[in-house]
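Asker: make a model of this:
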Amino acid sequence: MSYSEAQLHARKITWTLSIAHALSSTGFLASATITSIVGADLSGRTAWAGVPSAVYQLGVAAAALVLGYTMDRLGRRRALSMGFLIGACGAALATWAIVARTFVGFLGALALMGPASAAAGLSRFVAAEVHPVHERGRAIATVVVGGTAGTLIWPLLSVTLGPWLAGLHLSDLVWPFGVSMVLLALAAIVVAAFLRPDPGVIARALAEPHSHATGTAGGRVASLGEILRRPGASVAIASMVAGHAIMVMVMVITSLHMRNHDHGVAAISITTSLHVLGMFAFSILSGRLADRIGRAPVIMAGAAVLVLACVVAPLSPAFVPITFGLFLLGLGWNLCFVGGSSLLADQLSPDERARTQGFNDLLMGLVAASGSFLSGHVFAAVGYGMMGLFSAAVAVVPFTLALWWQTRARQRLSAG
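Answerer: Model (predicted):
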């Protein structure tokens, strides 16, 4: 395969993944708007409001690792489409569970939705591996920016479908999961139909002239333990994991916090949509920055924005400060996510990527599950403000690690 042919395939693959990410993110936004509210309602306990999101994140974590290995065995296209399809089945089950008022059934449904989120997350790495190093940040950003569609589509759907479905006596805690089911199924169809040729084939062809850049001596594929001992890989993973934990812990409980202060579903949907706008809309900019000024400065900027977000959101229960804080929370997450993803992709050979990136998303899912579970208990015990301050303190971790990595890289450059 010539380089020009690989470039054409890479563009098609990247935009296919971006469209799938747009569909899935709209579906996730529809369900995320009400998940903690449903959790508190079905369980009868405010402290358990974060449990459904925790179970969902555990599903994401487990699926990320499984899909990472599956992509090596079955190919990127089959693995990703399978993840989206399982998620659609989970959303259908969630709709039934809410109608039947079974909390256990609802938890099981959210666990099944996890593979769809894992597939959406791993898509960014699939786009990165079919591009050369100097284009990976922008490739990741193009996929991630697809999530912006959710911030436009979901508010429109909630405003137009909500009153009509209310006239049919369908609860506003039920139909969003039906929307999620349809959109995740469409994402599975898009990937299965258009993600051709399989990105793994292109990634290997692209890497052949540069096979010495990564991996171990003699061309041996490094073990996961060896990869994690690479400073760049460990900094990238830690930065993404910390940023994701902060974002999830604050975001998950915000809808319940707003509900307790008499904000309606429409207001909560707008806040959540603007949060997702912050997560995805500036991805092209963050990707270009990662390619131009480096991965570490972008991660540091993200950590700083996360601190600001965690301070602003709890300032007042009014709509504007909460919404602005959630927007900043999404923006900070985006910078850490794109910068960290680009840095991790730089450290890996094609045969190391899928399982290592799956392991990375496993860790992200596990800390997100822990944050979701703890958020309800922390919120019930000490309130939204203290939870924000704790999250701000955690944001110091990616900032410090990125600063260390940048200093180390400069020292190595000056030495030789």
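Asker: C-alpha from now on. contacts and neighbour counts both.
Answerer: Fine.
Asker: now the residue most central in space within the chain: closest residue in space that isn't a chain neighbour?
Answerer: Centrality entry for the chain: nearest residue to the mean C-alpha point is residue 121, 5.3 Å, by C-alpha atoms, centre = their mean. Computed as C-alpha to C-alpha, 6 or more residues apart in numbering, the closest residue to residue 121 that is not its neighbour in sequence is residue 361, at 7.4 Å.
Asker: for the host helix or strand of the one you found, buried residues please.
Answerer: With secondary structure defined by DSSP states H and E, residue 361 is part of helix 350-382. Neighbour-count burial for helix 350-382 flags 350-379 (criterion: 16 or more other C-alpha atoms under 10 Å).
Asker: what helices or strands is that helix leaning on?
Answerer: helix 51-74, helix 103-129, helix 199-207, helix 231-260, helix 384-394 (3 or more C-alpha pairs under 8 Å, 6 or more residues apart in numbering; DSSP states H and E).
Asker: adding distance to residue 38, write those helices out as a markdown table.
Answerer: A markdown table is the format used below for these (distance: least, C-alpha to C-alpha, whole Å):
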| stretch | distance to residue 38 |
| --- | --- |
| helix 51-74 | 9 |
| helix 103-129 | 9 |
| helix 199-207 | 39 |
| helix 231-260 | 10 |
| helix 384-394 | 19 |
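Asker: so which of those gets nearest residue 269?
Answerer: helix 231-260 (8.6 Å; C-alpha to C-alpha).
Asker: I'd say residue 125 and residue 344 touch.
Answerer: No: Residue 125 lies out of contact with residue 344 (C-alpha atoms under 8 Å); the separation is 9.2 Å.
Asker: before we go on, could you also do this sequence so I can check it against the first one:
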Amino acid sequence: MHAPTQAGDRLAKRNVLVLAGAQALGGANPAIVISLGGLVGQAIAENKLLATLPVSLLNLGLALGTIPAALVMRRLGRRNGYVLGASIGVLAGCIAAYGIASAAFVVFCLGTFVSGFYGAFVQSYRFAAADTASPAFRARAISWVMAGGLAAGIIGPQVVIWTRDLVPGALFAGAFLGQAGLAFLSLMVVSFLRAPPVAAAAQPGGRPLGEIMRQPRFVMAVLAGLTSYGLMSFVMTGAPLAMVGCGHGVDLAALGISLHILAMFGPSFITGRLIDRWGKERVTAAGLLLIAAAAAVGLSGLSVAHFWVALVLLGVGWNLGFIGATALVTECYRPEERAKVQAANDFLIFGSVALASFSSGKLLNLGGWDALNWLVFPPVALAIGLLAWQGRSRTAAA
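Answerer: Purely as a prediction, here's the structure:
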């Protein structure tokens, strides 16, 4: 299958609109779990040290779901795979709501774990946008789809605020029923996707995965992606609990997450053009520096303003770093290799995210909010160093 030409991006632009709409709905899935998972865990878990386990299981489900999701889409095609993924999202919300209503922490955790499987499909929307795009349009296609998360940053927290008391005697159960409803709407949206035929998406051949993964550029892209996403998840998972622990209300914590998600996706309208203007490596490095700046703000105070500014910087940094890293990955494979390479990339990234969120709650309990922020700096320094080395190597080769 030949790469689309810039003049032939009409289908790509149509798909971007569909995928951005699906991102707006599906992106609310983690927003709801992250906003409420730790609070529900504190309320119904017997061992309060496990309060953030539901959020960690969301990320674990996402990591474990990346390869099955890729296999499903390779076999059934993008559109059918996304319809199945949205159906899983409906089921996940219902399971989590039942777990809250019955005060069954294990069932609630199962619901957030299954939400992660749905998230694995949603996360691949960015790659689906690149499938039919020309090389010149690819970075913008990815960033425009990610811009759909801007609406998710509004939808998710508003669902929490308006539906949390919907089920009498089961605080927040209604929010997870709302999560299921959003997944159902997403199912209808993704049915309009017009992706390449299954035969084209599943071409045999290509290099062995190990050979592709040994490319220095692939290693750099994955490291930048897992650093951006892993650190964002690490800090964000602990932020709502830290805010409540400092005496700030649940609504202020939820609003902080809302601002964070808006910051995560808002820059997507221009991130693609920034990449075209300054290059993938520079934009990715700028994102990592903003994540470090977020940690510095987090260390400077415990007021609501400090938390909110840190979360906003964290969101913008994630946007630049993650979209830049995604664009770097698309340079590392041929069309017939994309399914396995995309799956490997997301498995590595979201595996690290799962580890980050698992450790976040424990470190918050052991070392407090400051400990989480101090641990941001070493990975950022390593990733930026590798980006700079790769940039110099390419310049020397040219």
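Asker: which position in structure 2 aligns with the residue nearest to residue 121 of structure 1?
Answerer: Alignment note (TM-score structural alignment): residue 361 of structure 1 maps to residue 346 of structure 2.
Asker: what's the answer for residue 296 of structure 1, then?
Answerer: So, by TM-score structural alignment, residue 296 of structure 1 is matched to residue 281.
Asker: what's the closest non-adjacent residue to that match?
Answerer: residue 387 (6.2 Å).
Asker: contacts only, for the one you found.
Answerer: Listed by C-alpha atoms under 8 Å, 6 or more residues apart in numbering, the contact set of residue 387 of structure 2 reads 220, 281, 285.
Asker: of those residues, which stay in contact in structure 1?
Answerer: With the contact criterion set to both residues aligned by TM-score structural alignment, their matches' C-alpha atoms under 8 Å, the contacts of residue 387 of structure 2 that also touch in structure 1 are 220, 281, 285.
Asker: isn't residue 114 of structure 1 up against residue 85?
Answerer: No: with contact defined as C-alpha under 8 Å, residue 114 of structure 1 does not reach residue 85; the gap is 10.8 Å.
Asker: and stretch 134-144 of structure 2, which stretch of structure 1?
Answerer: On the basis of TM-score structural alignment, stretch 134-144 of structure 2 is assigned to residues 132-142 in structure 1.
Asker: just to revisit the earlier point, by neighbours, which of the kept ones among the contacts of residue 387 of structure 2 wins?
Answerer: For those, the largest neighbour count, defined by other C-alpha atoms under 10 Å, is 26 neighbours, found at residue 285.
Asker: any idea which element it lies in?
Answerer: helix 280-300.
Asker: which strands and helices sit next to that helix?
Answerer: Helix 280-300 of structure 2 packs on helix 216-245, helix 268-278, helix 304-329, helix 338-374, helix 377-397, going by 3+ C-alpha pairs under 8 Å, 6+ apart.
Asker: closest to residue 9 of structure 2 out of these?
Answerer: Once those are compared by C-alpha to C-alpha, helix 268-278 is nearest, at 15.4 Å.
Asker: what's next to the closest one, contact-wise?
Answerer: 139-144, 146-147, 282-283, 319-320, 323-324.
Asker: from residue 299 of structure 1, how far out is the aligned partner of the residue nearest to residue 281 of structure 2 in structure 1?
Answerer: In structure 1, the residue equivalent to residue 387 of structure 2 is residue 402, according to TM-score structural alignment. Relative to residue 299 of structure 1, residue 402 of structure 1 is positioned 6 Å away (C-alpha to C-alpha, to the nearest Å).
Asker: could you name every residue contacting both of those two?
Answerer: With C-alpha under 8 Å, 6+ apart, residue 402 of structure 1 and residue 299 have common neighbours residue 239.
Asker: one step back: and the contacts of residue 387 of structure 2, which is closest to residue 18 of structure 2?
Answerer: Among these, and counting by C-alpha to C-alpha, the member closest to residue 18 of structure 2 is residue 281, at 28.5 Å.
Asker: surely the closest one meets residue 392?
Answerer: No: judged on C-alpha under 8 Å, residue 281 of structure 2 makes no contact with residue 392 at a distance of 10.8 Å.
Asker: ok, back up a step: can you lay out the helices and strands packed on helix 280-300 of structure 2 as TSV showing distance to residue 258 of structure 2?
Answerer: Output for those, formatted as TSV (distance: least, C-alpha to C-alpha, whole Å):
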stretch	distance to residue 258 of structure 2
helix 216-245	11
helix 268-278	16
helix 304-329	9
helix 338-374	19
helix 377-397	24
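Asker: for these, which one sits closest to residue 56 of structure 2?
Answerer: helix 338-374 (4.9 Å).
Asker: got the angle between that closest one and helix 216-245?
Answerer: 40 degrees (axes from the mean of the first three to the mean of the last three C-alpha atoms, to 10 degrees).
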